[in-house]
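*Asks:* sequence plus predicted model, see below.
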Amino acid sequence: MSFTAACIQTTATPDLGHDIAVLSRLIREAAAEGASFVATPEYCAGLDTKDGKLFPVAHPESEHPALPALRGLASELRIWLLVGSIGVRSPDGRIFNRSYMLSPEGTIPARYDKIHLFDIDLGGGHSYRESATIAPGDKGVIAPCVEGTIGLSICYDIRFPMLYRAYAKAGAQMLAAPAAFTRVTGMAHWHVLQRARAIENGAYVISPSQGGTLSGGAECYGHSLIVDPWGQILAEAGDAPGVILAEIDISKVAETRRRIPSLTHDRPFSLGKP
């Protein structure tokens, strides 16, 4: 009931070939360290930024160069591989911020399109409009993953706890939140949000993030995390590209949910006047 999970931390560029090469090297490193599940960040292959807008290198799924490369790696290394996200162009021209779960056979058992888009104004010149270039998804997805199941999400989704509670109530023992968190919001909120989602749901939270300065000047916080169901940080990256690993013991999910069975304690309520 236990296995080793890894988060890959990178700094994406507009050069898709460069990013695929970096991902391949780090994924191989993680597998060599014993990881049977490896997760990469949001927009892990091909990303440019300008004036607070995100411009992923986008292709139709059937033509995206990153997918066959990463599917081949999953198959060769016999690992479960979560592609945190890449830009995928739909037939109508829209771009989706899409995660893929890849099996050890190189198949795609699950896809997830980011539901909540990062449209925020922090002041001081920190303004972002993901919806200017990206279309939202509308479906939560629970994917198979080594032992147990994992609820898929991406970055800004982490601020919407109802998504993760729905996953946990549906039986997911792990939650994935690959990200490209900004440095400003990351310094303020990254750790507490990851730990809160773990504690609320009695689930492992696995969150690979981009770190460093992207093309166009946007700064990502890094600090990829693996958090256990009790909210303890098992592994954390710094600012630079690299790999973190932690042991995932699925039996601890059931144990934690028995100790604090809050998933069974929801009660209906109404908002009344004081």
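*Replies:* Alright, I've got the coordinates. Numbers count the residues shown, from 1 in each chain.
*Asks:* CA atoms for contacts and neighbours, from now on please.
*Replies:* OK.
*Asks:* centre-most residue in the protein?
*Replies:* residue 178 (1.7 Å; CA atoms, centre = their mean).
*Asks:* show me the helices in the stretch 51-200 of the chain, by range?
*Replies:* Along the stretch 51-200 of the chain, counting by DSSP state H, counting those that start in this stretch, helices occupy 66-77, 161-169, 183-185, 191-201.
*Asks:* pretty sure the residue nearest to the centre of the chain is touching residue 208, no?
*Replies:* Yes - counting by CA atoms under 8 Å, residue 178 does reach residue 208; the two are 4.8 Å apart.
*Asks:* what's the overlap in contacts for the two?
*Replies:* Taking CA atoms under 8 Å, 6 or more residues apart in numbering as the criterion, residue 178 and residue 208 both touch 39-42, 84.
*Asks:* how about TSV for these, with distance to residue 218, neighbour count and secondary structure added?
*Replies:* Below are the shared contacts of residue 178 and residue 208 laid out as TSV (distance: CA to CA, whole Å; neighbours: other CA atoms under 10 Å; DSSP: H, G, I helix; E, B strand; the rest coil):
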residue	distance to residue 218	neighbour count	secondary structure
39	22	27	strand
40	19	30	coil
41	15	33	coil
42	14	31	coil
84	19	33	strand
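*Asks:* and here's the other structure:
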Amino acid sequence: MSNKLTLALLQLPVGNDVAINVRRAADSIRQLKVDNSQLQLAILPESFNAPYGQDHFPKFAEKVPEGPTCQALSQLASDLGIYIIGGSIVEREGDQLYNTCTVWAPDGTLIGKHRKIHLFTMNIEPANAGGVAFDEAAVLTAGSELTVVQIGQQKVGIGICHDKRFEELARIYRNMGCTMLVYPSAFCICQGPMHWELLQRARATDNQLFVVTCSPARDNMSGYVAYGHSMVVNPWAQVQREAGEGCEFIVEEIDFDIVEQVRRQIPIFKQRRTEVYAKARVDL
């Protein structure tokens, strides 16, 4: 049985019309499947259906899975017989809003719903002279559940953007048997050059697995400018594929045998000294 998976990253532009954004994503995935019959998984960016921003979140929020974006992704997954990691949308539940990633099986079933655990807050000074300030927590509610989905033979851990800064989350996913982590990410351009690749390679080398991120295409005229550079990092912490800044699609074959090879050759998981760490009794 093959231990390989063909996936697509869709680094898409995001405008102000949800219907157009969702249609563009669906049409692009359909064409990628036509061009690549072996395609098994499509991954969309964070906030792929509407602009990312504190002012936009309440306006574009939808119910999950009843909303139109979820219904479109469910139908698309069923029509094409593929898995879809639906980037993220703003989910409305009662009077609370969440940044939520949905995962769809080839029969259109919702198999995962990840609410962003670590809400993005930054204040890069000086904010009034070229710095940047942003606070998701002013509008959104943090999720409190980990999300592991079965895609083919592999366990895949799901995070959203800022979640990848937290090594504890990635470690738990690895301990749960994950061989790939996927982070839809509208990573800010002000942090991108410093930390985008660094964080993904760090999570990959710490846990000896694949790390995959999918960003919106960069729009320098938008209020929030995403970095782009959607990326696949392998368990050796090497960048296997990387997009540029604009609208771009990556189709890549992932060989999960590499996970076992790396873990066998550098057996850090077996070498962990948890009894020593426990003596420190540090509040993690």
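*Replies:* That came through, no problem. Note that the coordinates shown come from a computational prediction; the quantities given were computed from them, not determined experimentally.
*Asks:* one step back: now check the second structure for the residue matching the residue nearest to the centre of the first structure.
*Replies:* Aligned against the second structure by TM-score structural alignment, residue 178 of the first structure finds its counterpart in residue 184.
*Asks:* gap between that match and residue 85 of the second structure?
*Replies:* The gap separating residue 184 of the second structure from residue 85 of the second structure is 9 Å, by CA to CA, to the nearest Å.
*Asks:* before we move on, what about residue 229 of the second structure?
*Replies:* Applying CA to CA to residue 229 of the second structure and residue 85 of the second structure gives a distance of 18 Å.
*Asks:* so what's the alignment partner in the first structure of residue 265 of the second structure up against?
*Replies:* In the first structure, residue 265 of the second structure lines up with residue 259, judged by TM-score structural alignment. For residue 259 of the first structure, the contact set (CA under 8 Å, 6+ apart) is empty.
*Asks:* correct me, but residue 108 of the first structure touches residue 102?
*Replies:* Yes - using CA under 8 Å, residue 108 of the first structure is in contact with residue 102, at 4.8 Å.
*Asks:* compare these two (neighbour count), which wins?
*Replies:* residue 102 (29 against 16; other CA atoms under 10 Å).
*Asks:* look up how far residue 98 of the second structure lies from the equivalent of residue 227 of the first structure over in the second structure.
*Replies:* In the second structure, residue 227 of the first structure lines up with residue 233, judged by TM-score structural alignment. Per CA to CA, residue 233 of the second structure is found 28 Å from residue 98 of the second structure.
*Asks:* equivalent analysis for residue 43 of the second structure, please.
*Replies:* Going from residue 43 of the second structure to residue 98 of the second structure by CA to CA gives 19 Å.
*Asks:* just residue 51 of the second structure next, same as before
*Replies:* Counting by CA to CA, the separation of residue 51 of the second structure from residue 98 of the second structure is 15 Å.
*Asks:* the two - which one has more neighbours?
*Replies:* residue 98 (27 against 24).
*Asks:* any idea what that one aligns with in the first structure?
*Replies:* Under the alignment (TM-score structural alignment), residue 98 of the second structure pairs with residue 96 in the first structure.
*Asks:* wait, that match sits on residue 111?
*Replies:* No - using CA under 8 Å as the test, residue 96 of the first structure is too far from residue 111 to be in contact (11.0 Å).
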